[in-house]
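Asker: Just need the structure, nothing else, for what follows:
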Amino acid sequence: MTASPPLKLEDAQRQLLELVTPLPAEQVEILAALNRYVARPLLARRTQPSADLSAMDGYAVSAGDLQGPWQLIGESAAGHPYHGHITPGQAIRISTGAALPEDAFAVILQEDITADAGLLSLSGDPPSPPRKHIRPRGMDFTTNTEIISAGNPLTPARIALAIAAGHSHVPVHRAPRLTVIDSGDELATDLADCAAYCTPASNGPMLLAMAHSLCAATQRIGPVPDNIDAIISALDTANDADIIVTSGGASVGDHDLIRPALERWGARIDFWRVAIKPGKPILVATRSQAGRQQIILGLPGNPVSSYVTAYHFLLPVLRAMQGALCASPLPLSARLSMPLPPSGRRREFLRGWWDGKTVNAAKLQDSGALSSLASSNVLIDRPAMAPAARTGDEVDIFLLQNGGIA
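Answerer: Here you go, the predicted model:
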């Protein structure tokens, strides 16, 4: 195992996602389903709009009667339709979103009409085509048409769409149960009493915050000392978790005990080490528990390494457990606003800032430097053994916002 070369990123992601089975579906009140993934295709229960509606403020007239003059005989407002009929030579005042009378054929804009004592005259151009300012019945969707495919997240716009289509509850996959265990003798939770040789325990909260965006049900254990029995005890408290994430202790030092602790605990090591920088010593393991399979991710302890590996592995697993159509982050292209040196033997993910057109790399790229991570909005993807890049060269970037998923 230790002699095997590190995996390529895409190979490691593929092997990890092959371990995932989507969690069961449940019906959830729609406002509680924000950012969760639809488990079954969602079909419209009604037609939208359910009647022909005016798209503008103006006057509704009948077919073949676009020149006037017209006698004003009533009004249709949004939520208050006109219930009578109109004939040639008649018009009704109509508001945006109001239903057209059955006999209405066109809406003439109010700025194209002159009114005088209830008599309307055309002072501008009639609509062309005649139904230009009408939203026809079923324009958006009709009953039983698919409005949201399975595997799509319920964004605010999709929540509005589902409600418009008649859904107050939606089928989504159960939220993954995630336990985060951070370990290390150097970690301090009391920030008022953090010795110079200690480090504030920030990785656990960071990982919980990343998972929160994907609606995981989370718990945190630790910090746990560098002791196999203590690590196994922490793992025992996570028996109900679908996924367990450890931070720290995944490398090969004398105090890196996650791998032997997992093996003693009964987990199987599926793979270890990925050829990326930062984040090489990531570990993936599985364990059968109560008729289901737990997935364990052993992330590095350096905070940026922990973040980058969570970005490329933890977030995709959480999406896949919820049946996401797209689980892994998607790259975009940008042009460099500065040159970059050649890359090394591992694929590198540099912290950087993208202004929508060009991207520049942060000066400080040490894997322990949280300041440059916090001030970045992208990861710049540098292939292994890439030559020096010049200003203006195109590079792939991964957006940090939303975990790289649009």
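Asker: Every contact and neighbour count from this point should use C-alpha atoms.
Answerer: OK.
Asker: so residue 371 sits in a strand?
Answerer: No. Read with DSSP: H, G, I helix; E, B strand; the rest coil, residue 371 is helix and lies in no strand.
Asker: Look at it and say how many residues are nearby.
Answerer: When neighbours are counted by other Cα atoms under 10 Å, residue 371 registers 12.
Asker: how much space is there between it and residue 364?
Answerer: 8 Å (Cα to Cα, to the nearest Å).
Asker: mind listing the helices for the stretch 251-400 of the chain?
Answerer: Here the stretch 251-400 of the chain has its helices, by DSSP state H, counting those that start in this stretch, at 258-265, 303-309, 315-321, 370-374.
Asker: right, so of these, which gets closest to residue 82?
Answerer: Closest to residue 82 of those is helix 315-321 (Cα to Cα; 49.0 Å).
Asker: Report all helices and strands that the closest one contacts.
Answerer: Applying 3 or more Cα pairs under 8 Å, 6 or more residues apart in numbering; DSSP states H and E, one finds that helix 315-321 contacts helix 9-17, helix 203-212.
Asker: One more, please, to line up against the first structure:
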Amino acid sequence: MTLPDVDTALARMLARTAPLDEETVGLGEADGRWLAEAVAARRDQPPFDASAMDGWAVRGTDVRPGARLRIVGESAAGGSVDFRLNPGEAARIFTGAPMPEGADAVVIQEKATRQGDAVILGEAGADPAWVRPRGGDFKAEDVLLSAGVRLNPWRLALAASAGVGAVRCGRRPRVALLPNGDELVEPGRPIADHQIFNSAGPALAAFAARCGARPTALPPARDDEAAIRSAVTGAAFDLLVAVGGASVGDHDRVKPALRALGAEMIVEGCAMRPGKPVWFAVLPDGRIVLGLPGNPASALVCAELFLAPLIAGLQGGAPTPRRDSAALAVDLPANGPRDHYMRARLEVGAEGRLLAWPFSNQDSSLVSVMAQADALVRRPPGAPAAVAGEIVEVIRPS
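Answerer: I've put the predicted structure just below:
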């Protein structure tokens, strides 16, 4: 059987991933959420001509070196202005304050001298650049953020400045994490010599939360079809992530258990390294299942490439991995027939170039290597040997 490449496998998964229902949330709850509808401005920003500096509001036609202007008022941020500047007049003004009617320029305070009830202008004069025009950032009814955009602090600031206090977003998906295997024990509990701690579960829960999901860690299931079926049918989720039991050994019972529940297998393996056993299925009720390898490093590589996009798709978003390029810091041998995602450390070299240092040992069981990695270096199938300095594609963590 010819396995699909990463892009093909992901496309098949996303084709069966429907956005969940929507909800309205306040800005304080919206960070990391995907917008379900556009955000439009409720008024101009700034809502008035405003000063960009502390100084003196003046009429441009009055500005000349040594001009003496009568002070007729003051404008401060947050205050209203109920007077007009006539020829030969000026007003004290502060950053962010509204310009008085009749004023069209600002002389910064360093370029003028106050003498009683008058201000004497210096040599530099006034600069219209010190005036922020009404609507200079955006205007009422301008679409500021489109549906499908993921919110972050910068975008939340934009929504807030437009007067928007709540936004319509896709619901956070419930992601149930099901580690399975008789060898697994939860961290912190007594363990036998022949067992291992469940390290992939906590890592994937944190990963899912960072992607905007509400993760639930289910107790590890035994290598028994009935136990796995019971765990699946008893859990409330939009996306089930099964960790381990994804290969074809006698004790890998996850896929047979799901087939017994009527699941349709969409992807069964991918031409990638690590993570070849990754799989994807759809339950009869439409809920989706992502199967990940049991090795934590393999599971996390697959999470970057598949889990993050699926969580986004459930919220109506369409993310792409954070791809970049870097120069290799070491030589690499030719690659085999599968995409190879190599754990690597990034640093900025002496010439300001981003350098990638792939770790020499890429065994998928090495959690310590994954913990030191800043990125994944992608080596395409059949890539020839690469020398230090060659540019390669890197994927930064979500």
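Asker: which residues in the stretch 101-250 of structure 1 form helices?
Answerer: Assigned by DSSP H, counting those that start in this stretch, the helices in the stretch 101-250 of structure 1 fall at 156-164, 203-212, 228-236.
Asker: Same list (those helices) but as JSON lines, adding distance to residue 97 of structure 1 and mean neighbour count.
Answerer: Listed next are the helices of the stretch 101-250 of structure 1 as JSON lines, based on distance: least, Cα to Cα, whole Å; neighbours: other Cα atoms under 10 Å:
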{"stretch": "helix 156-164", "distance to residue 97 of structure 1": "15", "mean neighbour count": "16"}
{"stretch": "helix 203-212", "distance to residue 97 of structure 1": "38", "mean neighbour count": "19"}
{"stretch": "helix 228-236", "distance to residue 97 of structure 1": "58", "mean neighbour count": "18"}
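Asker: Could you provide these in JSON lines, with additional columns for distance to residue 324 of structure 1?
Answerer: What follows is these, written out as JSON lines (distance: least, Cα to Cα, whole Å):
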{"stretch": "helix 156-164", "distance to residue 324 of structure 1": "15"}
{"stretch": "helix 203-212", "distance to residue 324 of structure 1": "15"}
{"stretch": "helix 228-236", "distance to residue 324 of structure 1": "27"}
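Asker: which stretch among the ones you listed comes nearest residue 336 of structure 1?
Answerer: Of all the helices of the stretch 101-250 of structure 1, it is helix 203-212 that lies closest to residue 336 of structure 1, at 27.5 Å by Cα to Cα.
Asker: what range in structure 2 matches that closest one?
Answerer: Under TM-score structural alignment, the match for helix 203-212 of structure 1 in structure 2 covers residues 200-209.
Asker: how much does the matching stretch stray from structure 1?
Answerer: Stretch 200-209 of structure 2, aligned to structure 1 and superposed, deviates on average by 0.8 Å (mean Cα distance after the TM-score superposition for structure 1).
Asker: How far away from the center of its chain is that stretch?
Answerer: Remark: stretch 200-209 of structure 2 is offset 16 Å from the chain centroid, using Cα atoms, centre = their mean, to the nearest Å.
Asker: Next: stretch 101-118 of structure 1.
Answerer: 45 Å.
Asker: This completes my enquiry, with thanks.
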